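Visitor: Sequence plus predicted model, see below.
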Amino acid sequence: MSIFRNLSKRAPEDELMDDFSMGGEELSEALVHLRRLNKIFAAPGPTRYGVEKLWKMIGSPQKLSILDVGAGSGDVNRKLLQWANEKGIDLHIILVDLTEEACREAEVLFKDEPRIEVRQADVRELPDAMADVVTGSQFVHHFVGDDLIDIVSHMLRASRHGVVINDIHRHKVSYTAVWLTTRLISRNRYIRHDGPLSVAKGFTSADWKDLKQKLNHDSMTYAWKPMFRYAVVIPRNHKPALTAEGGAAGHGK
């Protein structure tokens, strides 16, 4: 993965982590190193921001359930547990990932945390309204085109109140920073390849605007957050935009 890359459009190629035939000890090691990257680049912040914003929108309930899809080892949720302690919220978090390695890492990381539940599953096969809020941290950049619309729609379907997305800002500064950092902290093939590629597959404000239009979701908001991330909030109950003829437009439900 070269340090020089055209970032004018989202990169189309798959990450190594998208190949579920690989895995094993190398993937498990990558998940440990990914936690270091998340700490360095303040990954949990946008998720906490988005969850708190949606929580306030639904009346600040004292009991809240969260479904984190594509969770990896789920480390960004530590900040949500701290937030729940501060607010006195009875919080339950379900971590969902497709890979056995990620689920095993999550179980070890949260072995003494009764508020965390781990499941190996595909979000597209989960039941409707499974949790109050569905989150995805560094998850949706794995999808492009119609697949992106489909996966976000499934996230909305699995939520009772809405979706919070935390993902990477595609920018030359973030790309260069991640490229250099991955080479400083790790020799793992997944980290060195997928880290920079994740940024190249990330989003700009124009991409979020396009997603908002394709979802036909007027109440969707997105905000830039340090360090080069976006916090996206999509409330579950919204009124579809109307066409000039008065009918509902787009793909939204």
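Guide: Now that the structure is in, tell me what you want to look at.

Visitor: switch to C-alpha atoms for all contacts and neighbour counts from now on
Guide: Noted.

Visitor: mind listing what residue 18 touches?
Guide: residue 142 (C-alpha atoms under 8 Å, 6 or more residues apart in numbering).

Visitor: same thing with the one 10 residues further on?
Guide: Residue 28 makes contact with 101, 102, 105, according to C-alpha under 8 Å, 6+ apart.

Visitor: quick one: which of these has the most company?
Guide: Top of the contacts of residue 28 by neighbour number is residue 102, holding 27 neighbours under the definition other C-alpha atoms under 10 Å.

Visitor: try this one side by side with the last:
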Amino acid sequence: MDDPACDPAALDRTYRYFRPINAVVSGWRRVYVRHLRPHLSVHEPTTLLDIGSGGGDVPRALARWAARDGLRLAVTAVDPDERAHRYVTAQPATPGVEFRQASSGDLVRDGETFDLVTSNHLLHHLDPDTLASLLAHSAVLARRLVVHADIERGRLAYAAYAAATWPLARRSFVYDDGLASVRRSYRPHELAAVVPPGWDVRTQLPYRLLLVRDVTDATAREEARHA
């Protein structure tokens, strides 16, 4: 998927397959219920930024769940990849979700902030410097809470994913790229060792990591802005 010259039809199928795959393995319903929903209100709008939104299935799901609960949530989903932006904007609109082609750094430079910041399967793609930048940006962009969700590396996770996605290997990048993602992902102690103070590494079944930061300290936000 990261190859600019990759087959566009296979790429679009990959984005399309993300929705059922994430519905099974990513655990975002639990993240929404336990971490995000307590910040939402029936009366006051809450803003949420999803970074690296890819095929857009996670921000759309968050908006749908909030709407079903009668809660006011405005989601901004950003991805710097023009191919991802082309795909998501060609899909039917989801009320409460805006897709933009941008990076977290772009939003920091523009002085934007949001109540909540999330990402899905982004951390393992980043080298150490880019990861540090993402976390600094997140601390600046979020007024309340950051939740970055990712894969926890494990042999059983690798074998289960390989077996489940093998039928999709020839028509998309789900199989090969997904297995590469499992190999590149962190174990809890590894992630804890590379993040700065103030970030909490948590686990969630099956084979999920949550990197959480409660952004309520104005001093910490100012320090992050100048990091």
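Guide: Yep, that arrived. All values reported here derive from a predicted model rather than from experimental measurement.

Visitor: ranges for the helices of the second structure?
Guide: 8-25, 28-31, 57-68, 82-90, 104-109, 128-141, 155-165, 174-184, 188-194, 218-225 (DSSP state H).

Visitor: As CSV, those with distance to residue 119 of the second structure would be great.
Guide: Compiled in CSV, the helices of the second structure are given as follows (distance: least, C-alpha to C-alpha, whole Å):
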stretch, distance to residue 119 of the second structure
helix 8-25, 13
helix 28-31, 10
helix 57-68, 9
helix 82-90, 15
helix 104-109, 11
helix 128-141, 10
helix 155-165, 20
helix 174-184, 15
helix 188-194, 15
helix 218-225, 18
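
Visitor: Which of those helices sits closest to residue 39 of the second structure?
Guide: Closest to residue 39 of the second structure of the helices of the second structure is helix 57-68 (C-alpha to C-alpha; 10.9 Å).

Visitor: can you tell me which of the helices of the second structure comes nearest to residue 205 of the second structure?
Guide: helix 8-25 (8.7 Å).

Visitor: okay, the strand with the most length in the first structure sits on what stretch of the second structure?
Guide: Of all the elements of type strand in the first structure, the one with the most residues (DSSP state E) is strand 159-168. The alignment of strand 159-168 of the first structure onto the second structure (TM-score structural alignment) covers residues 142-151.

Visitor: out of everything not next to it in sequence, what's closest to residue 57 of the second structure?
Guide: In this structure, residue 57 of the second structure finds its nearest non-sequential neighbour in residue 19, 5.3 Å apart by C-alpha to C-alpha, 6 or more residues apart in numbering.

Visitor: Relative to residue 56 of the second structure, how far out is the one you found?
Guide: Separation of residue 19 of the second structure from residue 56 of the second structure (C-alpha to C-alpha, to the nearest Å): 8 Å.

Visitor: got it, and residue 213 of the second structure?
Guide: For residue 213 of the second structure, the distance to residue 56 of the second structure - C-alpha to C-alpha - is 23 Å.

Visitor: Over to residue 127 of the second structure?
Guide: Distance from residue 127 of the second structure to residue 56 of the second structure, by C-alpha to C-alpha: 23 Å.

Visitor: and what of residue 16 of the second structure?
Guide: 9 Å.

Visitor: Just give me the match in the first structure for residue 37 of the second structure.
Guide: Aligning on TM-score structural alignment places residue 37 of the second structure opposite residue 52 in the first structure.
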